[in-house]
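Visitor: Dropping the sequence and predicted coords here.
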Amino acid sequence: MPIAKNTICLWFDKDAHEAASFYASVFPDSHVDAVHTAPADFPGGKAGDVLTVNFTVCGIPCLGLNGGDTFSQTEAFSFQIATEDQAETDRYWDAIVGNGGQESDCGWCKDRWGLSWQITPRVLTEALVATDAGVRGRAFAAMMTMQRIDVAAIEQAVARN
């Protein structure tokens, strides 16, 4: 397998393989590509422990590094997943939150490893970049009242004159 020119590296305490397997089970075009063990003891573990996991999330190459508890995830990095409808939005949201994650505002949620996800219906993204300032404003105002994005409510807000 060729090495990608650019790979997102995500720091985990010790659960990179478990997280990568979960992402592969939830999102399309996602899979675990390789698991590598440490050749010697390291600050977060021992020789033979899983050190890195190469995986893909929605076609994006990632590397999970089991580096120990020195660093934790932050909302400064998130995956933004575009969804087509409410059913797809609900499926991803429920998978992340239902697996030990937590809800946040404006379509954001956090998985049990602390990684942030934006589950964003295309109708919202399109409204937020519309040429009509009224559409942008109404969509934004509606979004600001939500945790999980309600597609019908966004469509209704956009349709109002």
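Guide: Received, thanks. Residues are numbered from 1 along each chain as shown.
Visitor: Could you use CA atoms for every contact and neighbour count after this?
Guide: Fine.
Visitor: Verify the assumption that A142 is located in a strand.
Guide: No - using DSSP: H, G, I helix; E, B strand; the rest coil, the assignment for A142 is helix, not a strand.
Visitor: burial count for it?
Guide: 19 (other C-alpha atoms under 10 Å).
Visitor: Next up, a structure to set beside the first:
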Amino acid sequence: MPRIQTITPCLWFDHQAHAAAQFYCSVFEQSHITHISHYGKAGFEIHGRPEGSIMSVAFELDGQGFSALNGGPLFSFNEAISLQVHCRSQAELDHYWNALGFGGPPEAQRCGWLKDRFGLSWQIVPQCLTPMICDPDPARSQRVMQALLGMKKLDIATLQRAFDGKS
């Protein structure tokens, strides 16, 4: 029996939950919207949303469940939370960087981090990064950190050269 996901990130949007879910599902393979709920008459005095408008969208990105809520302008995303995408290759890293970063603020791009056009922060990182920066040899891990801190989009070959002491 497959394990049921017990923790689902809920992303708060003003009114763009459906557009955001559609966008994210277009970026990640094996992704789809699973449910859409709508506001009714109940609670209008609290939420102020028109009856029939989209309240929430449940979706999966490569098997990971998410919920997107049209909760109004009260809250917005900030860098205190980000979603990490662990990439197997530079081509995969480039794909996610270009797709998710398109339309986002360029000034938010640094050290493998970016913001998408909805304001959500992402970390687009190679799978090899964690073993490199956790290497027991501090000289190796510090060379990788130094290289990483000088990048916007991460470059796996440059990180590997720094790790190997060939930069």
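Guide: All right, it came through fine. The model shown is predicted, which means the values in this text are computed figures rather than measured ones.
Visitor: TM-score for these two?
Guide: Put the two chains on top of each other and the TM-score (TM-score structural alignment, normalised by the length of the first structure) is 0.91; 158 aligned residues with a C-alpha RMSD of 1.6 Å.
Visitor: Quick one: map L61 of the second structure onto the first structure.
Guide: Under the alignment (TM-score structural alignment), L61 of the second structure maps onto V57 of the first structure.
Visitor: Enumerate every residue touching its match.
Guide: By C-alpha atoms under 8 Å, 6 or more residues apart in numbering, the contact list for V57 of the first structure reads Y23, A24, F27, P28, D29, S30, H31.
Visitor: Tally up the residues packed near S21 of the first structure, please.
Guide: Using other C-alpha under 10 Å: S21 of the first structure sits among 18 other residues.
Visitor: Looks like it contacts A34 (just checking).
Guide: No - with contact defined as C-alpha atoms under 8 Å, S21 of the first structure does not reach A34; the gap is 10.9 Å.
Visitor: what residue of the second structure takes the place of Q156 of the first structure?
Guide: In the second structure, the residue matched to Q156 of the first structure (TM-score structural alignment) is R161.
Visitor: pretty sure that match belongs to a helix, no?
Guide: Yes - counting by three-state DSSP, R161 of the second structure is part of a helix.
Visitor: how near is it to L100 of the second structure?
Guide: As judged by C-alpha to C-alpha, to the nearest Å, R161 of the second structure and L100 of the second structure stand 27 Å apart.
Visitor: between the contacts of V57 of the first structure, which is nearest A87 of the first structure?
Guide: F27 (13.7 Å; C-alpha to C-alpha).
Visitor: contacting residues for that closest one?
Guide: Counting by C-alpha under 8 Å, 6+ apart, F27 of the first structure touches V57, C58, Y92.
Visitor: do the same with A91 of the second structure
Guide: Here A91 of the second structure is in contact with no residue (C-alpha under 8 Å, 6+ apart).
Visitor: Then G114 of the first structure?
Guide: Contacts for G114 of the first structure (C-alpha under 8 Å, 6+ apart) come out as S72, Q73, T74, G101.
Visitor: V158 of the first structure now?
Guide: With contact set as C-alpha under 8 Å, 6+ apart, V158 of the first structure has these partners: A127, V135, R136, R138, A139.
Visitor: Give the aligned equivalent of the fourth one in the second structure.
Guide: Under the alignment defined by TM-score structural alignment, R138 of the first structure is paired with R143 of the second structure.
Visitor: ok, now which ones touch its match?
Guide: A162, F163, G165.
Visitor: Secondary structure element for it, which one?
Guide: Using DSSP states H and E, R143 of the second structure sits within helix 138-149.
Visitor: If you count neighbours, what's buried in that helix?
Guide: Neighbour-count burial for helix 138-149 of the second structure, counted by 16 or more other C-alpha atoms under 10 Å, picks out R140, S141, Q142, R143, V144, M145, A147, L148.
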